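Trainee: after the sequence you'll find the predicted model.
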Amino acid sequence: MGLEDELAVALGASSVSFLGRGTFGDTWRALDLDGIPEPLAVKVLRAEFFNPRLLARETSNLNEFDHDNIVRLHSVQTITFQGEEHHVIVCEYIDGGSAGQALRAGARPSYKHIRKFAQGLFEAVVELHAKDKIHRDLKPDNIMLRDGKWKQPVLIDFGLVRSLTGDTMTNYPAMVGSIPWMAPEQLQGEKARKACDNWACGVILYQLLTGTHPFFQGVDIRAMEPEELVDLVSVPPPPLPAEVPNDLAEVVIRLLTPDPPGARGSAARALKTLRGAN
């Protein structure tokens, strides 16, 4: 029996197909799971990384939200797969791939589509921040494009979402992969705040507008010390192309303010600026 067939049997699905690999587990597309004909996304947590607190955190956070720009939770299950017990998180399946996949494929959306993407992104972040939650891992690979449309971004991967009333230090296994989108204060080991999510949004939009990272062009961040990384993000990014619409440029420049973090403004302010250009 092949891996896909074995997992399908364990889940009680008619078939599964591999979608991607993350720090805490692999994600699969499952058909006919729990008698539901529509495809679902199944995140199979690796046994060696499983932490009950992480699972409880991710599922409780997802249960709090009912928003078109935030992935919807279906269920949490426990299965036996490859001789080990695994916990799985079942969410809605979002067809269309991620913003990260689109960027790696060389896709460059129009300014109109970038504005719509940004509005959807900020609507999701406003929803998070209104409930005193921070994502802490905003990046193109954690933003799906529903039906492949830039105007329909959907936030996924809520395993690192934390309440602002709790411990929000940024020491976690996914840190290396997320360094390009971490704010200066995160790189210095300070507590993550809403301003950190806003910084990440600024980096993402800069990438969409230019096709390049605002700070880490031509450098190997894996070989750099945290202090060196902080130095790189503590200066203004290269200017945006002159043809970038004023509202988008204004938002990105404000969000990429290194210090003080409060100068970046809120996601709600960014959303208001972009809606005013419609």
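Mentor: Nice, thanks for sending it over. Numbering: from 1, shown residues only.

Trainee: going forward, measure contacts and count neighbours with C-alpha atoms only.
Mentor: Fine.

Trainee: so G120 sits right up against N69, yeah?
Mentor: Yes - counting by CA atoms under 8 Å, G120 does reach N69; the two are 6.3 Å apart.

Trainee: ok, and what's touching stretch 199-206?
Mentor: 114, 118, 121, 138-140, 181-183, 212-214, 240, 251-253, 255-257, 264 (CA atoms under 8 Å, 6 or more residues apart in numbering).

Trainee: same thing but at 7 Å, please
Mentor: Residues outside stretch 199-206 that contact it (CA atoms under 7 Å, 6 or more residues apart in numbering) are L138, K139, P140, W181, M182, A183, H213, P214, V252, L255, L256.

Trainee: so which of these belong to helices?
Mentor: Among the contacts of stretch 199-206, the members found in helices (DSSP state H) are V252, L255.

Trainee: this is the other structure I want to compare:
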Amino acid sequence: MAKKFEVDDVCTALGVEKAEYRGTGSFGETWRADFAGRDAAYKIIHNTGDDAKRLSREVEGYRRIDNAHVVKLFDVRTFHIAGMDRPVMIFEYIPGCDLSELIKVRRPSHDELRGLARGLLTGVRALHEADLLHRDLKPANIALRDSKYDDAVILDLGLAKLLDVESITRYPTLLGTTFYMAPEQLRQDRALRASDLWAIGEMLFEAATGVHPFFKQGEAMGIAEAVNRLSTPPAVPSDLPPDIAELILKCLSDVPHRRGTVTKALDRLA
């Protein structure tokens, strides 16, 4: 998606001398700038109908999470940007790249892959212990601190739910979020804690192999066909360590309760 705001408009609205455009996602545009003397990422929400006060109430649970593998939420405010009041979520800035970018560059070593798994699971466990689900885990929502596979930080903190955005994009494009949805989410059933585990399994497979376990970019198919494809476990590379291979296949069970819990998944890692 294209950049929507100009740097001068953003600097004026935020009251800062400089700001750096960092990208546009499903829910908003992200800029890097100073916040109270700290390096911060400002996520300017696209939908101006979302009230900052309501968002602030919704994200109260996320404010209480203090975990190295979950991005820290500083504040939610309203800024007048490009002629309109817009809600803005202010997060800590994570230097480095995201998982989708590094996957295109190189495969992780087995130790790095195990570290990636541990980071993802630890972050998700922090969310689940706070009775929160992410619902939209995907490589673009995973920052890698200092571009290291084994230092993953979960971003976007369930914005699909917070902003009442329909998570399922239209087929036949099969782009973006749907790539990492669990079968129950594709069927539009209620998302579960096990749904976050499914996404972790898909991301670990993709990091290890460079390809998605079930779909090819741009494939055309209906939801029923997609759900049916998810019922067949992918072929895990034979050279993967047994603990990682077992973790991936466990997470990619099409029956949610067979995926277990995040704590048990962490215990399975060597």
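Mentor: That came in fine, so what should we check first? Only a predicted model underlies this, so the values are computations on that prediction, with no experimental measurement involved.

Trainee: give me the buried positions along the helix or strand encompassing G115 of the second structure.
Mentor: In this structure, G115 of the second structure is located in helix 110-129 according to DSSP states H and E. Within helix 110-129 of the second structure, the residues that count as buried by 16 or more other CA atoms under 10 Å are 112-128.

Trainee: if we can go back for a sec, any common contacting residues for G120 and N69 of the first structure?
Mentor: Joint contacts of G120 of the first structure and N69 (CA under 7 Å, 6+ apart) are P153.

Trainee: can you give me the helices in the stretch 101-250 of the first structure?
Mentor: 111-130, 175-178, 184-187, 194-210, 226-233, 246-255 (DSSP state H, counting those that start in this stretch).

Trainee: would you turn those into JSON lines with distance to A268 of the first structure?
Mentor: Listed next are those as JSON lines, based on distance: least, CA to CA, whole Å:
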{"stretch": "helix 111-130", "distance to A268 of the first structure": "6"}
{"stretch": "helix 175-178", "distance to A268 of the first structure": "24"}
{"stretch": "helix 184-187", "distance to A268 of the first structure": "21"}
{"stretch": "helix 194-210", "distance to A268 of the first structure": "10"}
{"stretch": "helix 226-233", "distance to A268 of the first structure": "24"}
{"stretch": "helix 246-255", "distance to A268 of the first structure": "11"}
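
Trainee: for E84 of the first structure, find the nearest of these.
Mentor: Taking CA to CA, helix 175-178 is the member of the helices of the stretch 101-250 of the first structure nearest to E84 of the first structure, at 26.9 Å.

Trainee: translate T232 of the second structure into the numbering of the first structure.
Mentor: Under the alignment (TM-score structural alignment), T232 of the second structure pairs with V235 in the first structure.

Trainee: which residue packs closest to that match, ignoring adjacent ones?
Mentor: P258 (7.2 Å; CA to CA, 6 or more residues apart in numbering).

Trainee: report how many residues lie close to the one you found.
Mentor: When neighbours are defined as other CA atoms under 10 Å, P258 of the first structure has 19 of them.

Trainee: hmm, P184 and it touching each other?
Mentor: Yes - the pair P258 of the first structure / P184 is scored as a contact, 6.4 Å apart, by CA atoms under 7 Å.

Trainee: shared neighbours of these two, anything?
Mentor: Taking CA under 7 Å, 6+ apart as the contact rule, P258 of the first structure and P184 both touch V233, S234.

Trainee: so how far is G159 of the first structure from the match of T232 of the second structure?
Mentor: As judged by CA to CA, to the nearest Å, V235 of the first structure and G159 of the first structure stand 31 Å apart.

Trainee: same check, this time on I253 of the first structure
Mentor: Counting by CA to CA, the gap from I253 of the first structure to G159 of the first structure is 29 Å.
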